Structures are given as structure tokens and as C-alpha cells.
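Visitor: Pasting a predicted model and its sequence here:
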Amino acid sequence: MDIEQLRNYALSKPDAVEDLPFGPDTLVFKINGKVFLLAGLDNSPLQFNVKCDPDKAIELRENYPDAVLPGYHMNKKHWNTIVVNGQLSNKMLKEFIDDSYTLVKGKEKRVSKLK
């Protein structure tokens, strides 16, 4: 997976939007105003941050210590940095993005309409 494939996949998610709040070198993808993926444009190999269930995050870091790291500049309990170095399949990379999207989307605030 390269940065364009990552970008296209993230934007294929319903209601996903792209933003550059941290400057031109960091792509940020949001759902309902909440971040679900960050990707640096100047990293080689490609790296991106995704939200993850805390227990699953620990398991992934133990199983893939060179490809799944505690989230860089993020809450390390809830975020992983994924290094796209060939150790993880594109299917797994997409699953990480899917999981993050689902976790963040589930946190959207429900607004009740008063009559």
C-alpha cells in the first residue's frame, strides 16, 4: 500500500473527509469531525496512525513488533502507528483502517430532537 492507495481507501469510507490541520505534511481523515487516521507524507516507509481497541493494540504490538508500534504523538493506549514495511498484508492494513473508522464513528454524539 502506498500513500495514494491509503488516501483513496480512507476517503472511500462513508462520510470520511480529509483535512490538513497540522500542516501540509500530515493527512488527517475524519468522520463526524473526529480523527480516525493520520498519515505523514514525508515518511519512508509509509506510516500511519489508527485507533484500536486497547487489548487488541497490545496483542498486535506483541505479534508485529516491527510493524505495529504505540501511536506516535497519540494516546498510546488507544492508538497504533502502523509501519508499511511489507510485514503486513494490504488486507490487514485495510482492516486496521476499518477498525479505527468503526471505533471513531461509534463515538459520534447522538442528538435527540425535542418536540
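Guide: Cool, the structure landed.
Visitor: Going by C-alpha atoms from here, please, whenever you check contacts or count neighbours.
Guide: OK.
Visitor: part of a strand, is Val50?
Guide: Yes: the assignment for Val50 (DSSP: H, G, I helix; E, B strand; the rest coil) places it in a strand.
Visitor: State the three-state secondary structure for Gly86.
Guide: coil.
Visitor: Which other helices and strands does the longest helix along the chain contact?
Guide: Ranked by number of residues, the top helix in the chain under DSSP state H is helix 90-105. Contacts defined by 3 or more CA pairs under 8 Å, 6 or more residues apart in numbering; DSSP states H and E place helix 90-105 against strand 26-31, strand 34-40, strand 47-51.
Visitor: Next up, a structure to set beside the first:
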Amino acid sequence: MNGLALHKTAADCAEGLPGAQLGHPFGPDWEVFKVRGKVFMLMTEVPGRPVVILKADPGEALALRDQYSHITPGYHMNKKHWITLEGGEGVDKKLVEELVTDSYRLVVARLPRAEQPVDPHTYGTASGADR
């Protein structure tokens, strides 16, 4: 998947998530997706190529970086909790959608229960029912 397809796939996925909103708080070069005011995804071409920056569980982030050459520590973010995804070989629609949804779920899980638009423990899983 190339960088433009990566951005389109990630944006399409994010826009379909309950309560997700797109904004540009850092200017026109950054697309920032939030749920209930909390960032779960950023997209930009500032580093010279299209990238998607996502929240990730620290252990999972390490495993992803080991497994995929196109996943690196979060660009301008906490390197332990964020990853940067670029287009390239091995990056497909399923992986992008999985990473975007996982980032969203991690952020939703930190919201007060009354503000959670979905159950973060079951949303997007094969066995989970969305509330």
C-alpha cells in the first residue's frame, strides 16, 4: 500500500468509528482524529512522506516494530505509547484498520465510562457486541 492509500484507508476507518471527529488543531498539514476530545490518530506528510501516527499498547508497539519495517516509534509523540505507520510492503487494508481501531479502543478505555461511545473491551472484536 502506498502512502496516499494508507491515508485514505486510515481516514475512512477513523471516520466510521463512533464519536470520532476530525480536526486540524496543529494547522492544515496535520489531520487529527479525536474521540471525546482525546487524540487517537494523526496523519501528516510533515516528515517528507505520508504517515499515520497511532496509540498502541507498549508491548504491542514493540512487537509491531519488530515485525514490520514500516512501523516505527511515534513521530513527535511518546515513543513508548505511539507508533508511526508508513505505506509499504506488508501494509494492507486489514492491518491499517486493525491498528486504527486498536488505537481508538485504547483511548476510549481511558475515558470515564459515561463518556465511552462503545465498550472498549468488545468493540471491533469478532465476539464483541457494540453497545
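Guide: That came through, no problem. Note that the structure is a prediction, hence the values are computed from the model and not measured.
Visitor: Could you tell me the TM-score of the two chains?
Guide: Scored against TM-score structural alignment, normalised by the length of the first structure, the superposed chains reach a TM-score of 0.87; 110 aligned residues with a CA RMSD of 1.6 Å.
Visitor: how deep is the aligned residue in the second structure for Leu6 of the first structure tucked in, by neighbour count?
Guide: Correspondence of Leu6 of the first structure to the second structure, assessed by TM-score structural alignment: Ala10. Other residues near Ala10 of the second structure come to 23 when the count uses other CA atoms under 10 Å.
Visitor: wait, Ala10 of the second structure sits on Val100?
Guide: Yes: contact status for Ala10 of the second structure versus Val100: in contact at 6.6 Å, counting by CA atoms under 8 Å.
Visitor: one step back: return the most buried member of the helices and strands packed on helix 90-105 of the first structure.
Guide: Comparing these by mean neighbour count (mean count of other CA atoms under 10 Å), strand 47-51 comes out on top with a mean of 25.
Visitor: Tell me the residues of the second structure aligned with that one.
Guide: Against the second structure, strand 47-51 of the first structure falls on residues 51-55 (TM-score structural alignment).
Visitor: quick one: that stretch to the first structure mean distance?
Guide: Compared with the first structure after the fit, stretch 51-55 of the second structure shows a mean deviation of 0.5 Å (mean CA distance after the TM-score superposition for the first structure).
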